[in-house]
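**Q** no FASTA, just this:
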């Protein structure tokens, strides 16, 4: 039995992994796939890949591109979720902020530097024509629970996070959503340590075949909307809306999309250079 460690955020996007693990599909193929939740997101997963704590990560596109360029010895082997991520712009319910313009120069809560919440704060600032040097300030809050504390006690002013994940917090009157900032590219990719690819390509192909079979049929699973709503404590109508706008992928992210993402990150001074497609990706098939 080959031991393989994989990580991702504990959100509805990754339910397909839970289902295939629960069904024992990897063990039936001689693979002991062990899932680890990363509630603090992309930055923590990048660190885990570097430290060999995990072999595979289901990770935000922009975050892993940045970290590979910064020296993470990993490669993107596939797009996982093809559609953009709908980042909600959140403030504390009791705050005086009414729209995104009110947040100019205020402090953004981020899970960590290099995380999606950090990088998308730049995208949000660019979308609103802010001065990236003067109008962005950050407070590291680690995870969603940290964001709730930070916004409630005023150590941070706003927080970007996937809007369906935070919808229950909005419904409870803890956050208010005052805007949206969709990522301008497919949101989640599958990244794998290069050493693992070199030594375990057959196992990687098996893992991808299993998960791709499930994601290609995901929306047809009986009562999948109710399963998601119950497991992630979400409103059924919100889940149905999310399912209607979300598409999974079974293909490697294309060169044009990688170049577009790099150009955006470079123009925002988030990455120091634009690198070749082959430096960031590995074609499994």
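**A** Thanks, I have it. Note that the structure is a prediction, hence the values are computed from the model and not measured.

**Q** contacts, neighbours, all on C-alpha from now
**A** Noted.

**Q** report the buried residues of the lengthiest helix in the chain.
**A** Longest among the helix segments of the chain by residue count, using DSSP state H, is helix 201-216. Going by neighbour count (16 or more other Cα atoms under 10 Å), the buried part of helix 201-216 is 203, 204, 206, 207, 208, 210, 211, 212, 214, 215.

**Q** same question for stretch 103-121.
**A** For stretch 103-121, by 16+ other Cα under 10 Å, it's 103-105, 107-121.

**Q** all helices for the chain, in order.
**A** Using DSSP H, helices in the chain cover 15-22, 42-50, 61-69, 116-127, 144-153, 163-171, 194-199, 201-216, 224-231, 236-245, 255-267, 277-280.

**Q** residue 229 touches residue 236, doesn't it?
**A** Yes. Counting by Cα atoms under 8 Å, residue 229 touches residue 236, with 5.5 Å between them.

**Q** the residue nearest to residue 143 when sequence neighbours are not counted - how many residues pack around it?
**A** Nearest non-adjacent residue to residue 143, counting by Cα to Cα, 6 or more residues apart in numbering: residue 40, 4.3 Å away. Using other Cα atoms under 10 Å, residue 40 has 22 other residues around it.

**Q** surely residue 40 and residue 145 touch.
**A** No. Applying Cα under 8 Å, one finds residue 40 not in contact with residue 145, separated by 9.3 Å.

**Q** this is the comparison structure:
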């Protein structure tokens, strides 16, 4: 008999339907939080520490798009979790009077959770939008600081000049004066995908159970707003007001199983331009194991 899936996830508001899938619909899985994000889950997948990861679209694509990737890359895209884009807030230290807008960040130091993570990838996308990309030259000095807490510390002690993290996760720290917001950028694609280790394969019956349970978890989330809000503000790092505001912006996927190859191709093309991935890395058709 196969053991329960080990599922990596980011312990933020987006994890609420996953929590409901286990609490209300019997999802037989071990849920493993990764507060440092998608890049850390890629490492864990390749080390055989988790079987499935729920993380940021650009992080998963970046991980499979490297030209020097070892072996088969360790995972493939098997599902879609969130259809809405992600709003990345751009933050600096509360006392950084020299940084008032995104324009002040050219050639500066950016804090990221890990090289290849969503916070890293979106830094290059920001530079692309600002016209700051020069082939062969990084647009910023990238400094890995692992966690959201260390990123906040980093902008205040001037280890780095700025970092990027999801808007509502950042907002509490704008409200309490710990950090300062200087702008935002939206992902030009749907924001969350599900991947599975290549060691378990896309036909594994446990994946079918996961998709079915998550679909029910999403439905429960949509039909029980008050329960969702209470879980977010009592169990996660958000205010009740911010939880309610976030609910107005997020759109979870109707039918988790499978991913859109054209969407993955669009992300890959953007990351190629930003020199996050290489032509010699996997193509979109190779990244997606279960297609929509």
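**A** Happy to help now that I have it. Everything quoted here is computed from the prediction, not taken from an experiment.

**Q** need the TM-score between these chains.
**A** Superposed pair, TM-score by TM-score structural alignment, normalised by the length of the first structure: 0.92. Supporting alignment: 279 aligned residues with a Cα RMSD of 1.8 Å.

**Q** so what's the residue nearest to residue 143 of the first structure up against?
**A** 9, 111, 112, 142, 143, 144 (Cα atoms under 8 Å, 6 or more residues apart in numbering).

**Q** now for those, which pair is the farthest apart?
**A** 9 and 112 (14.4 Å; Cα to Cα).

**Q** looking at the second structure, name the residue matched to the residue nearest to residue 143 of the first structure.
**A** Alignment note (TM-score structural alignment): residue 40 of the first structure maps to residue 36 of the second structure.

**Q** can you tell me which of the contacts of residue 40 of the first structure is nearest residue 247 of the first structure?
**A** Distances from residue 247 of the first structure to these, taken by Cα to Cα, are shortest for residue 9, at 17.5 Å.

**Q** for the closest one, which non-adjacent residue is closest in space?
**A** residue 38 (4.9 Å).

**Q** contact partners for the residue most central in space within the second structure?
**A** In the second structure, the C-alpha nearest the mean C-alpha coordinate belongs to residue 56, at 2.7 Å (Cα atoms, centre = their mean). Applying Cα under 8 Å, 6+ apart, we find residue 56 of the second structure in contact with 38, 118, 191, 192, 193.

**Q** ok, now residue 284 of the first structure?
**A** 77, 201, 205.

**Q** same list, those, but as TSV with distance to residue 15 of the first structure please.
**A** Converted to TSV, those look like this (distance: Cα to Cα, whole Å):
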residue	distance to residue 15 of the first structure
77	20
201	24
205	20
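
**Q** and residue 204 of the second structure, how close does it get to residue 261 of the second structure?
**A** Going from residue 204 of the second structure to residue 261 of the second structure by Cα to Cα, to the nearest Å gives 21 Å.

**Q** from residue 139 of the second structure, how far off is the aligned partner of residue 103 of the first structure in the second structure?
**A** Aligned against the second structure by TM-score structural alignment, residue 103 of the first structure finds its counterpart in residue 105. Here residue 105 of the second structure is placed at a distance of 10 Å from residue 139 of the second structure (Cα to Cα).

**Q** need the counterpart of residue 47 of the second structure in the first structure.
**A** Checking TM-score structural alignment: residue 47 of the second structure goes with residue 51.

**Q** now do residue 133 of the second structure
**A** By TM-score structural alignment, residue 133 of the second structure lines up with residue 131.

**Q** count residues in the vicinity of its match, would you?
**A** Neighbour tally, residue 131 of the first structure, other Cα under 10 Å: 13.

**Q** list the contacts of it.
**A** Contacts of residue 131 of the first structure (Cα under 8 Å, 6+ apart): residue 125.

**Q** swap the cut-off to 10 Å and go again
**A** Counting by Cα atoms under 10 Å, 6 or more residues apart in numbering, residue 131 of the first structure touches 104, 105, 122, 125.

**Q** perfect, I'm done here.
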